[in-house]
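**Student:** give me coordinates for this.
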Amino acid sequence: MTKRTSAKYKIDRRMGENIWGRPKSPVNKREYGPGQHGQRRKNKMSDFGTQLRAKQKLKGYYGDLTEKQFRKIYGEAERMRGDTSEQLIGLLERRLDAVVYRAKFVPTIFSARQFVNHGHVQVNGRRVNIASYQVKEGDVISIREKSRQLAIVLEAAGSAERDTPEYLHVDHSKMTAEFVRTPALSDVPYPVMMEPNLVVEFYAKN
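**Tutor:** Next comes the predicted model:
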């Protein structure tokens, strides 16, 4: 098992949920946490624990972002007009690595980050190698022509494991995806319940 695969599975087991909906997740077989104390009976979580868990789950889902990265995104969402929890989801979904993952150009959010960093992705015809780049409505994201026949791309595009969301117009024959609109929480196809409102509560108190 590779280090990256091991890390993904560890996040699933720590959360006790199959947060990416993968068939091979260890949580499908055993829902308790990792380590020798994983099977101990869990006490009722405090409000702080529930909020912290919601934050960790959301951070983990988007490639196990660092606290510094996640806090910066939250700060930007807080400064925007409207519901902070909805703005937070919108900003996370506008990350270039998230769009590449949603478009099924790669199999996982972790591989999406690496794929972008290695220069395989273009935005409006220009190469962008920053995974956190914020895509705008109307932007067209494409795979560089030299990279379109990579095994990882072909495998992901042909996978029936997940569908592309309605806020993207994806053409796998051309390996392009148009970011049509910024999604609301209800538009995002999370395999498990995400609670960004609890994340807002966590940062408001800590």
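**Student:** drop to CA atoms for contacts and neighbour counts, all remaining ones
**Tutor:** Noted.
**Student:** which residue ranges of this structure form strands?
**Tutor:** Listed in chain order, the strands of the chain (DSSP state E) span 121-123, 126-127, 140-143, 168-171, 176-179.
**Student:** nearest to residue 39, of the ones you listed?
**Tutor:** The closest of the strands of the chain to residue 39 is strand 168-171. By Cα to Cα, the value is 40.9 Å.
**Student:** what does that closest one rub up against?
**Tutor:** Strand 168-171 has contacts (Cα atoms under 8 Å, 6 or more residues apart in numbering) with 103, 164, 176, 177, 178, 179, 180, 181.
**Student:** another sequence for comparison is provided below:
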Amino acid sequence: MTKRTAAKYKLDRRMGENVFGRPKSPVNKREYGPGQHGQRRKNKLSDFGTQLRAKQKLKGYYGDLTEKQFKRIYAEAARRKGDTGEMLIGLLERRLDAVVYRAKFVPTIWAARQFVNHAHVLVNGKSVNIPSYRVKEGDVIEVRPKSKQLAMVLEAVQLAERDVPDYIEVDHSKMTAKFLRQPGLADVPYPVVMEPNLVVEYYAKNG
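**Tutor:** Prediction:
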């Protein structure tokens, strides 16, 4: 098992949920946490524990962003007008690696980060290799011509386990995606319940 696969499944087991909606997730078979004490009945989480868990789940879903990266995105969401939780989700979904993943150009968010890092992606015709690059409304994201026949790309397009959300317009015959608008929480096809309001509470109390 690769390190990334292990990390992905570790998050699933820790949360007791199939965070990425993957068919092979270990929690499809068992709903308890990792380790020898994983089957013990779980104690009720405190408010802090519930908020921390919500933050770990959301942060982990986007490829386990570092705390520094995640906090920076949260701080920007808090500065903007409107609901901070909704804004947090919108900013996370505007990351280039998230858009590449949502467009089904790659099978996982980890693969998306690597894919962008290795310069397989063009934004408005120009090569961009920064996974955290923020996509704007109307931007066209495209798999570089030389990379369109990569096995990983061809396989990802066929994945039945997730659909492309309606804030991204995709043409898989050309391997292009247009980012139409910043989504809110209800627009994002998370396989599990995400609670950005608890993430906001966590940072409000714990800075």
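**Student:** superposing both, give me the TM-score.
**Tutor:** Superposed pair, TM-score by TM-score structural alignment, normalised by the length of the first structure: 0.99. Supporting alignment: 206 aligned residues with a Cα RMSD of 0.5 Å.
**Student:** picking that back up, farthest pair in the contacts of strand 168-171 of the first structure?
**Tutor:** With distances taken as Cα to Cα, the most widely separated pair in those is 176 and 181, at 15.6 Å.
**Student:** neighbour count for those two, which is higher?
**Tutor:** residue 176 (23 against 17; other Cα atoms under 10 Å).
**Student:** counterpart of the more buried one over in the second structure?
**Tutor:** Mapped onto the second structure by TM-score structural alignment, residue 176 of the first structure lines up with residue 176.
**Student:** now swap in residue 49 of the first structure and tell me
**Tutor:** Using TM-score structural alignment, residue 49 of the first structure pairs with residue 49 in the second structure.
**Student:** residues contacting residue 183 of the first structure?
**Tutor:** Counting by Cα under 8 Å, 6+ apart, residue 183 of the first structure has contacts 89, 90, 93, 167.
**Student:** in JSON lines: these, plus neighbour count and distance to residue 63 of the first structure.
**Tutor:** Converted to JSON lines, those look like this (neighbours: other Cα atoms under 10 Å; distance: Cα to Cα, whole Å):
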{"residue": "89", "neighbour count": "23", "distance to residue 63 of the first structure": "14"}
{"residue": "90", "neighbour count": "18", "distance to residue 63 of the first structure": "16"}
{"residue": "93", "neighbour count": "22", "distance to residue 63 of the first structure": "12"}
{"residue": "167", "neighbour count": "18", "distance to residue 63 of the first structure": "21"}
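**Student:** from those residues, pick the one nearest residue 197 of the first structure.
**Tutor:** The closest of those, once distances to residue 197 of the first structure are taken by Cα to Cα, is residue 89, at 10.3 Å.
**Student:** please report how far the residue lying closest to the closest one once chain neighbours are set aside lies from residue 92 of the first structure.
**Tutor:** Leaving aside its chain neighbours, residue 89 of the first structure sits nearest to residue 185 (6.2 Å; criterion: Cα to Cα, 6 or more residues apart in numbering). Distance, residue 185 of the first structure to residue 92 of the first structure, by Cα to Cα, to the nearest Å: 11 Å.
**Student:** of the two, which one has the most company?
**Tutor:** Neighbour totals were compared for residue 185 of the first structure and residue 92, and residue 92 leads with 22 against 18 (other Cα under 10 Å).
**Student:** my guess is the more buried one meets residue 98, correct?
**Tutor:** Yes: counting by Cα atoms under 8 Å, residue 98 is a contact partner of residue 92 of the first structure at 7.2 Å.
**Student:** list residues touching both of the two?
**Tutor:** Joint contacts of residue 92 of the first structure and residue 98 (Cα under 8 Å, 6+ apart) are residue 62.
**Student:** what comes up buried for stretch 57-64 of the first structure?
**Tutor:** Across stretch 57-64 of the first structure, burial judged by 16 or more other Cα atoms under 10 Å covers 57, 58, 59, 60, 61, 62, 63, 64.
**Student:** most widely separated two among those residues?
**Tutor:** Once Cα to Cα is applied, these give 57 and 63 as the farthest pair, at 10.2 Å.
**Student:** ok, and the closest non-adjacent residue to residue 115 of the second structure?
**Tutor:** Using Cα to Cα, 6+ apart, the closest residue to residue 115 of the second structure is residue 121 (7.3 Å).
**Student:** list the contacts for that neighbour?
**Tutor:** By Cα under 8 Å, 6+ apart, the contact list for residue 121 of the second structure reads 115, 127, 128, 129, 141, 142, 143, 144.
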